[in-house]
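Asks: next comes the sequence, and after it the predicted model I'd like to discuss.
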Amino acid sequence: MKADPATQRRLLDLADVDTELNRVAYSRTNLPEHAEIDESEDTVRTRQDAQVVAETALSDLRRELARQEKEIDQVRARGKRDRELLDAGTVGARQVVDLQHELDTLTRRQGVLEDELLEVMERAEAAETDVRFAEDRLAESREALAVVTRRRDELLADLGTQESRHAERRATLTNGLPADLLALYERIRAQKGNGAALLRARRCGACRLELDRVAVSKLKAADPSEVVRCDECGVILVRTVESGL
């Protein structure tokens, strides 16, 4: 295959652009923010679970409070009824004894229930503190996630701008290149990661290996328009005054 030496030199610019495009693609995939976001999302999920646990505990205690308050109200109502019967003086002596005994029992029961209610109220107060703490922790983790997400999005936007600029430059460089030369370049790039490199001081710019005497002799004898390749890595070798031939 033959191509004008000036056209071959355009492959070096194309290779530089492709290197930049590869760098952008690598950066997009390997931003540290991706890992930070994963970690932040894990933290958010963990703290969401902790909040649910705290809220569930508080809800259970509130139900227990409501149950105990209802039971205390029932005991008080029963005691009030018994006292009213005693005060009315309409019951017999035996019933008076029974009512008084029941009142004593209800009084003791009310005292026990009120002590238990106080304990549950204290536990509920502590549970409310736990819920507020869990809510604050969750809010902190969500804000941290939002911050790193914004930073990632800004970086991705910048990389997108770079990619667009390089893609436009690439389109300009490939426009007008001989179809067979471009096809060869693209095929080598797909296989090797690099399609063309400068031969400088008898050393391949892609694999960095110095050409042996046989290869140098062949290149010296080759027509300047001949498209040549590195015997070691297979890329198109672009010859210039820097090649040392």
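Replies: That came through fine.
Asks: from now on I want contacts and neighbour counts done on CA atoms only, so please keep to that.
Replies: Noted.
Asks: show me what the lengthiest helix in the chain is packed against.
Replies: Taking DSSP state H as the criterion, the chain has its longest helix at helix 93-174. On a contact count with 3 or more Cα pairs under 8 Å, 6 or more residues apart in numbering; DSSP states H and E, helix 93-174 meets helix 5-29, helix 32-88.
Asks: quick one: closest of those helices to E122.
Replies: helix 32-88 (9.9 Å; Cα to Cα).
Asks: for burial, what's the neighbour tally of the closest residue to E64 other than its chain neighbours?
Replies: Closest residue to E64 apart from its sequence neighbours, by Cα to Cα, 6 or more residues apart in numbering: V120 at 7.6 Å. With neighbours defined by other Cα atoms under 10 Å, the count for V120 comes to 17.
Asks: ok, the one 5 residues further on next?
Replies: Residues near E125, counting by other Cα under 10 Å, number 14.
Asks: in addition, the following structure is provided for comparison:
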Amino acid sequence: MNADPSVQLRLLDVQALDVKLDQLAHRRATVPEAVTAQELAAEHKEISDAVGAVETELADLGREQRKADADVEQVRSRRDRDEKRLQAGQVGSPRDLENLQREIESLTKRQSDLEDAELEVMERVEESGKRQQELQARQAEIAGKLSVAEQARDASYAQIDTEISASHTERALTAEGIGADLLGLYEKRRAQFGGVGAAALRNRRCEGCRMEINASDLQKFAGSPPELVLRCEECGRILVRTAQSGLPGA
């Protein structure tokens, strides 16, 4: 393949811009603010899930407390009626009186047990309420930090995207006039060799693989016409001659 030496040198400029674009893409993918925002978002979700679990727990405890209150009130009302009957002397026979007194004793104990259970539920409601408040406070704190991190992330993205856009424009202008065949070969080599498809020949060394060119290849390169597109025998990349190539007789 042949190409004007000036066009081959321009290919190195395209390569430099492609390296810059790769670096910008890497910077965008590893923006520290984005990592921070991602970590905060995960923590916020975890806390939000915990808040949701506590809210469900409080709803269940609310139903349990209402039932406990109703049970206590039912037993208390029944015991109050029995005590009123007892105090009003509405029980005729000694046996009925004894049965009523036993029932009152049983209801008193039942009421005490139910009130203990009711108190236990109330304590659990209080504990869950405190935990809910703590989680909600933490949730609000993380939400604030997340908002700041997202703003910083978006600012970094905007700056990098501006650089990417400018570099793409410059790359397109620089690539104008480079033949489709040479540019296609460059793109193919670039895909094969980690983003570097063309390298300069400087001081008898390929700057793509950093290997020194052997003497026979140097002689062959020196004897070839300037328009001939060279390839590094070591790595296969396009090798572009420069003023510092170090070719014999240059």
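Replies: Done, it's in. What you are looking at is a predicted structure, and each value in this text was computed from that prediction instead of being measured.
Asks: got the angle between the longest helix of the first structure and helix 32-88?
Replies: Using axes from the mean of the first three to the mean of the last three Cα atoms, to 10 degrees, the direction of helix 93-174 of the first structure lies 170 degrees away from that of helix 32-88.
Asks: look up how far R79 of the second structure lies from the most centrally placed residue in the second structure.
Replies: The C-alpha lying nearest the average C-alpha coordinate of the second structure belongs to Q38 (Cα atoms, centre = their mean; 3.2 Å). From Q38 of the second structure over to R79 of the second structure the distance is 61 Å, taken as Cα to Cα, to the nearest Å.
Asks: what do you get for P5 of the second structure?
Replies: The gap separating P5 of the second structure from R79 of the second structure is 109 Å, by Cα to Cα.
Asks: now do R131 of the second structure
Replies: Using Cα to Cα, R131 of the second structure is found at 37 Å from R79 of the second structure.
Asks: who has more neighbours, these two?
Replies: Shown here are R131 of the second structure and R79; by other Cα under 10 Å, R79 has more neighbours (21 against 15).
Asks: how about the more buried one, what does it touch?
Replies: Counting by Cα atoms under 8 Å, 6 or more residues apart in numbering, R79 of the second structure touches I104, L107, T108.
Asks: ok so, going back, closest one to C204 of the first structure among the helices and strands packed on helix 93-174 of the first structure?
Replies: helix 5-29 (12.5 Å).
Asks: how much does the closest one stray from the second structure?
Replies: Aligned to the second structure and superposed, helix 5-29 of the first structure gives a mean residue distance of 1.4 Å (mean Cα distance after the TM-score superposition for the first structure).
Asks: got the angle for that helix vs helix 93-174?
Replies: Using the same axes, to 10 degrees: helix 5-29 of the first structure against helix 93-174 is 170 degrees.
Asks: reformat the helices and strands packed on helix 93-174 of the first structure as TSV; add distance to G111 of the first structure.
Replies: Formatted as TSV, those follow (distance: least, Cα to Cα, whole Å):
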stretch	distance to G111 of the first structure
helix 5-29	67
helix 32-88	9
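Asks: in the first structure, what sits opposite G129 of the second structure in the alignment?
Replies: By TM-score structural alignment, G129 of the second structure lines up with E128 in the first structure.
Asks: my guess is that match contacts A57, does it?
Replies: No. Under the criterion of Cα atoms under 8 Å, E128 of the first structure is not in contact with A57, lying 9.2 Å apart.
Asks: what touches both of these two?
Replies: Contacts common to E128 of the first structure and A57, judged by Cα under 8 Å, 6+ apart, are absent.
Asks: sorry, back to before: run a quick neighbour tally on the match of G129 of the second structure.
Replies: By other Cα under 10 Å, 17 other residues sit near E128 of the first structure.
Asks: make sure A197 of the first structure is indeed in a helix.
Replies: No. Assigned with DSSP: H, G, I helix; E, B strand; the rest coil, A197 of the first structure falls outside any helix and is strand.
Asks: so who does it touch?
Replies: L11, L12, A15, C204, G205, A206, V235, I236, L237, V238.
Asks: quick one on the thing from earlier: now do the contacts for the residue nearest to the centre of the second structure.
Replies: By Cα under 8 Å, 6+ apart, no residues touch Q38 of the second structure.
Asks: any idea how far it is from T30 of the second structure?
Replies: 11 Å.
Asks: check A143 of the second structure too.
Replies: Distance from A143 of the second structure to T30 of the second structure, counting by Cα to Cα: 22 Å.
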